[in-house]
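Chemist: What follows is a predicted protein model with its sequence.
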Amino acid sequence: MIRPAILLLALLTALPAAAEIYSWKDKDGRTHYSDIPPPSGPVKTLRGTPPPASAPQTEGEASDDAANEETAQPEAEQPVDPDTAFRQRRAEEAEAAAKAARDAAEEAEKQRFCTDARNQLTALDSGQRIARMNAAGEREFLDDTARAAESARLRQQIEQHCN
């Protein structure tokens, strides 16, 4: 006995959520919202199914509608469902945050590269003996020509990426 009553109560409370919401502007330019469409004029359905198409128009009515469409606001400026607008704003904010995070990570990587390159150049210019591992895994000391070539390469990279 209690289950049918709960089911009936749930169905009755869900009916208003399925109602259609219409929006239109009156002759004074005021926007109205209602669950009942206006008797005539352009109407926008905010929630629910769109209103049924009206009877075929005569040529005079078609030109009036065309004039109304030209003076109407663009699609992007017309009011939209608040939930849709909220989700769109959240998506744009998330995209902007992701872009900012990517930009910050790229900038940090660039700073790390520049710091490492400058440190290597300082070590090369100091005159210390520098050894590198070759392909066989053995230590090789840089001679003066290899040191000059490496120094020129680092200066070029610093010039291109760090200024």
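Modeler: Here it is on my side, so go on.

Chemist: from here on, contacts and neighbour counts on C-alpha atoms
Modeler: Fine.

Chemist: Check the offset of stretch 90-107 from the chain's centre.
Modeler: 9 Å (C-alpha atoms, centre = their mean, to the nearest Å).

Chemist: try this one side by side with the last:
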Amino acid sequence: MKFVHWLLLGCVVAMPLSASAQWQWIDKNGKKVFSDQAPPPDVPEKNILRRVGPAPGARSTANPNVDAAPAEGAADAAAATPAKAAAAPKPTGVDKELEEKTRKAEADAKTKQAAEAAKVAQAKAENCTRARQAKATVDSGMRIARVNAQGEREIMDDTARAAEQKRVQSVIDADCK
């Protein structure tokens, strides 16, 4: 009885292996198709992107007929092979719709980034203008009053004025470039 359980367990474990044999091709409408069955015969060989077994005509690099062919014929065959490879378009395996969506997403990201940079530049320009106005006010020598944490009005003394000049100057150095 234990043998039957092990056999059943082995069959269950081996079932997903059959799903690993997948075909991938581009149909006549330009859509990618994934299947566990071979594509229909009207699909050209160049549109088959992935297959279960080796590609037809794909053999090892060693040619068994090299000894029988003369040296000149071998050179002509070697010259013709790259020409065929260059003439035949290679499937890229990239979905055109996916490429378009990716391009659009990248363009949107660049647009958002440019808008964000414009906002930051505008905020810096406003900060610069305000800091220059504050610097002119502090440097004018007029008496300046502030409201403290208790809501009381207090006049800035020389040390507070120097600290405020230093703070405003640091803002100008940071934002006015």
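Modeler: On my side now, so go ahead. None of these values were measured; they are calculated from a predicted model.

Chemist: List the TM-score for the superposed pair.
Modeler: Remark: TM-score between the superposed chains equals 0.57 [TM-score structural alignment, normalised by the length of the first structure]; 118 aligned residues with a C-alpha RMSD of 3.5 Å.

Chemist: Look through the second structure and tell me its longest helix.
Modeler: helix 96-139 (DSSP state H).

Chemist: what range in the first structure matches it?
Modeler: On the first structure, the counterpart of helix 96-139 of the second structure by TM-score structural alignment is residues 82-125.

Chemist: The matching stretch vs the second structure, average offset?
Modeler: Following the fit onto the second structure, the mean deviation recorded for stretch 82-125 of the first structure is 0.9 Å by mean C-alpha distance after the TM-score superposition for the first structure.

Chemist: now the strands for the second structure?
Modeler: 23-26, 32-35, 48-50, 145-147, 153-155 (DSSP state E).

Chemist: Would you mind saying which of those lies nearest residue 104 of the second structure?
Modeler: strand 32-35 (20.3 Å; C-alpha to C-alpha).

Chemist: The closest one packs against which elements?
Modeler: Helices and strands touching strand 32-35 of the second structure, by 3 or more C-alpha pairs under 8 Å, 6 or more residues apart in numbering; DSSP states H and E, are strand 23-26.

Chemist: counting contacts, what elements does the strand it packs on pack onto?
Modeler: Against strand 23-26 of the second structure (3+ C-alpha pairs under 8 Å, 6+ apart) you get strand 32-35, strand 48-50.

Chemist: Now tabulate those strands in JSON lines and tack on mean neighbour count.
Modeler: Listed next are those as JSON lines, based on neighbours: other C-alpha atoms under 10 Å:
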{"stretch": "strand 32-35", "mean neighbour count": "14"}
{"stretch": "strand 48-50", "mean neighbour count": "18"}
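
Chemist: okay if I get these as a markdown table plus distance to residue 14 of the second structure?
Modeler: As requested, those are exported to a markdown table (distance: least, C-alpha to C-alpha, whole Å):
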| stretch | distance to residue 14 of the second structure |
| --- | --- |
| strand 32-35 | 19 |
| strand 48-50 | 22 |
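
Chemist: out of those strands, nearest to residue 115 of the second structure?
Modeler: Per C-alpha to C-alpha, nearest to residue 115 of the second structure of those: strand 32-35, 36.3 Å.

Chemist: What is the distance between the closest one and the centre of its chain?
Modeler: 24 Å.

Chemist: Then stretch 133-143 of the first structure?
Modeler: Relative to the mean C-alpha coordinate of its chain, stretch 133-143 of the first structure is positioned 50 Å out (C-alpha atoms, centre = their mean).

Chemist: ok, and what's touching that stretch?
Modeler: Applying C-alpha atoms under 8 Å, 6 or more residues apart in numbering, the contact partners of stretch 133-143 of the first structure are 129, 130, 131, 132.

Chemist: Quick one: buried ones out of those?
Modeler: Not one of these meets the buried threshold, by 16 or more other C-alpha atoms under 10 Å.

Chemist: Which two among those residues are spaced furthest apart?
Modeler: Greatest spacing in the contacts of stretch 133-143 of the first structure, by C-alpha to C-alpha: 129 and 132 (10.2 Å).

Chemist: rewinding a little: could the strands of the second structure go into a markdown table alongside distance to residue 108 of the second structure?
Modeler: Formatted as a markdown table, the strands of the second structure follow (distance: least, C-alpha to C-alpha, whole Å):
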| stretch | distance to residue 108 of the second structure |
| --- | --- |
| strand 23-26 | 29 |
| strand 32-35 | 26 |
| strand 48-50 | 31 |
| strand 145-147 | 46 |
| strand 153-155 | 51 |
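
Chemist: Okay then, goodbye and thanks.
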